[in-house]
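Trainee: Sequence first, predicted model second:
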Amino acid sequence: MSDGAGIGDVGDGGGGGGGRALAQAAAALLGARAVRWRRLPGGDLSRVVFAELDDGREIVAKTGPAPPTEARMLDALRAAGAPTPRVLAASAAVLALESLPESGAISAAGWRELGEILRRVHETPGPAYGWPEPYAFGDVAIPGNADPALDWPGFWGELRLLSEVDRLPAALARRLERLAADLPNRLPARPLPGLRHGDLWSGNLLIHGGRPVGLVDPACAYGDGEADLAMLTLFGAPGPSFVEGYGPLEPGAAARRPIYQLWPAIVHLRLFGGGYRGLVEGLLDQAGA
């Protein structure tokens, strides 16, 4: 889901009140004061600003559903070998991050490098499926997993496909319930609980010099890495060299892709309205549900 909603005008010691408050709150975590700030382009779920501090540092300040949780997710991705902005400080309301350069489009070599990065991340195991604490996409809760014995079809069915079923149109809810009941026949029972970014789309990739320099705005969980790749292809397609970097997928990946794409499609339907109902219905059709 896209992140980084606008939060005020460019500031130079005045104006853009929302941006100013966010910049100053992040600066205060670092024992400094923001002297300039400007909104960063983005989407709909957080407020993000670039800020220059009075000690010469440049940072990114952002809100979110749980900044300390996001900080732990970024740290986990970084420890797994992914480029991410360094977490400088976090409070219950604000996250202060390293500012990374961003310019231009990703190259063929960059797509290959991204594939290699994601393979490393997806091969970093966790203790159980999911994430140990809940998170959210805006008003849509992302449940944590309190049951380490839960298998992968149970996790994907109960804590993803059916987590918003009471808020969906009845016809969609019934189709999702039928699909969730059949997941033991469609998904591997216990794939490696590998680390996943959880919201992997082009808007959450920072590119500089043709290379990926930052994976941002994560919604991490441990599970089948194919779910990350399904999200990456939901609204676009990586370059052909991505597959060279990532390597071959397990047999049946194409049949599993719409099942994994349903979760972000459901989230878009819940957050942004009925215009995404056709996407959910189309994926259910592809999944034969």
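Mentor: Right, received. Where do you want to start? These numbers come from a predicted model, not from an experiment.
Trainee: When you work out contacts or count neighbours from here on, use the C-alpha atoms and nothing else.
Mentor: OK.
Trainee: Do you have the strands of the stretch 151-289 of the chain handy? List them.
Mentor: Residue ranges of the strands in the stretch 151-289 of the chain, as given by DSSP state E, counting those that start in this stretch, are 194-196, 205-208, 211-215, 221-223.
Trainee: hold the first one in mind and look at this next one:
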Amino acid sequence: MKQVIQTSLYRLGDHSAIKAIQKISGGDINEAFYVLTHHGEYFVKGNNNVPPHFFKIEALGLDRIAQTDAINVPKVYDYNQPGKGETGFIVLEWIEEEVGNSRSVEQLGTHLANLHQHTADHFGFDQPTFIGELTQENHWRDSWVEYYRDDRMQPQLQLAVEHNTLPLKRRERLEQLLSRLDQLLPHHPSPSLLHGDLWGGNYLVGRKGVPYLIDPSILYGDHAFELAFTELFGGFPPPFYAAYEEVMPLPYGYEDMKPLYQLYYLLVHLNMFGESYGPPVDRILARYTEN
């Protein structure tokens, strides 16, 4: 990995000696490193078992968010599209983390709402993205319900069938729910730019308490979809939601829609980690379908 990092830094114009490479935590699927040279500091992620466009998509997402000037993300310095047997990597700005406070959380809510005010003409995205190691195929759709059903929920249903994580009753209820999503979700909310995978581990607080988003899986969709996921695994602190809603109120009926949006991420976790996520999937399906 050191040679991969050195070659990338040379390409960036940093020909100074590497003073330190320290392995750090960087998520469930990648190796991550803090790199210090005489010229600067870098955060590097690498993986030997990802598709060629894996880190390209991460870089694209970070750049798209950065272009809005709504919320901070690490700068992208370099990435590759590895061939067979090669290591994929991305080189990012090193963010020196600090302990956040209520002001940091408020800023995160405000800045995320500002991000969501950047919109497109259609729903979805023009190329595949990833959540964890799972590919998310994307298309541009005129209807949010169509995108959410056909590009997000149906592929997870099919993957669950392949992984044998859908007992008959669960599958019947999920198919029943998908057949009536058009009665439960808005067809034409504003197509907001979403981070797409926003849980507590995908933001950090840098110097002076400034929040940064990391590891995006971007799409254009209902901003309530993003907020629903932030509430799924423990939620964010209350000041985050209060600050968000000062800029961009949640839609009417949000509490009724929220479990439907959380269901997608629970299916993802069911497909990635197994039956421990089956019971919450079943509870949501029972709420919206007939026995």
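Mentor: Okay, I see it. Source: prediction; values computed, not measured.
Trainee: List the TM-score for the superposed pair.
Mentor: Between these two chains, after superposing, the TM-score reads 0.85 (TM-score structural alignment, normalised by the length of structure 1); 267 aligned residues with a Cα RMSD of 2.1 Å.
Trainee: show me what contacts the most centrally placed residue in structure 1?
Mentor: Relative to the mean C-alpha position of structure 1, the nearest C-alpha, by Cα atoms, centre = their mean, is the one of D199, at 2.3 Å. When contacts are counted by Cα atoms under 8 Å, 6 or more residues apart in numbering, D199 of structure 1 is found next to 1, 217-220, 228, 231.
Trainee: residues making contact with stretch 112-129 of structure 1?
Mentor: Applying Cα under 8 Å, 6+ apart, the contact partners of stretch 112-129 of structure 1 are 77, 80-82, 145, 148-152, 155, 192-196, 211-212, 221-225, 241-247.
Trainee: right, and out of the contacts of D199 of structure 1, which lies closest to G138 of structure 1?
Mentor: Among these, M1 lies closest to G138 of structure 1 (Cα to Cα), at 9.3 Å.
Trainee: Need the counterpart of G200 of structure 2 in structure 1.
Mentor: By TM-score structural alignment, G200 of structure 2 lines up with S202 in structure 1.
Trainee: should've said H187 of structure 2
Mentor: Under the alignment (TM-score structural alignment), H187 of structure 2 pairs with A189 in structure 1.
Trainee: L279 of structure 1 is in contact with P264, isn't it?
Mentor: No: because the distance of 10.2 Å does not satisfy Cα atoms under 8 Å, L279 of structure 1 is recorded as not touching P264.
Trainee: check contacts around the counterpart of T230 of structure 2 in structure 1.
Mentor: Aligned counterpart of T230 of structure 2 in structure 1: L232 (TM-score structural alignment). Residues near L232 of structure 1 by Cα under 8 Å, 6+ apart: 200-202, 238.
Trainee: In helices only, show me the contacts of stretch 112-129 of structure 1.
Mentor: 77, 152, 155, 241-246 (DSSP state H).
Trainee: matching residues in structure 2 for whichever strand or helix holds L74 of structure 1?
Mentor: Following DSSP states H and E, one finds L74 of structure 1 within helix 67-79. Using TM-score structural alignment, helix 67-79 of structure 1 corresponds to residues 55-67 of structure 2.
Trainee: quick one: G288 of structure 1 from G275 of structure 1, how far?
Mentor: 22 Å (Cα to Cα, to the nearest Å).
Trainee: which one's the longest helix in structure 1?
Mentor: Of all the segments assigned as helix in structure 1 under DSSP H, the longest by residue count is helix 253-272.
Trainee: Buried residues of the match of helix 67-79 of structure 1, list them for me.
Mentor: For stretch 55-67 of structure 2, a neighbour-count test (16 or more other Cα atoms under 10 Å) marks 55-62, 64-66 as buried.
Trainee: got those residues as TSV, with distance to A32 of structure 2 columns?
Mentor: Converted to TSV, those look like this (distance: Cα to Cα, whole Å):
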residue	distance to A32 of structure 2
F55	13
K56	17
I57	17
E58	15
A59	16
L60	19
G61	19
L62	17
R64	23
I65	22
A66	22
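Trainee: before we move on, back to that, for the ones in helices among the contacts of stretch 112-129 of structure 1, which PyMOL command selects only the ones that are buried?
Mentor: Applying 16+ other Cα under 10 Å to these, the buried members can be selected in PyMOL as follows:
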select buried, resi 77+152+155+241+242+243+245+246
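Trainee: Farthest pair within the ones in helices among the contacts of stretch 112-129 of structure 1?
Mentor: Between all members of these, the longest pairwise span (Cα to Cα) is found for F155 and S241 and amounts to 31.6 Å.
Trainee: Let me see the ranges of the helices in the stretch 1-150 of structure 1.
Mentor: If DSSP state H, counting those that start in this stretch is used as the criterion, the helices of the stretch 1-150 of structure 1 fall at 17-29, 67-79, 108-122.
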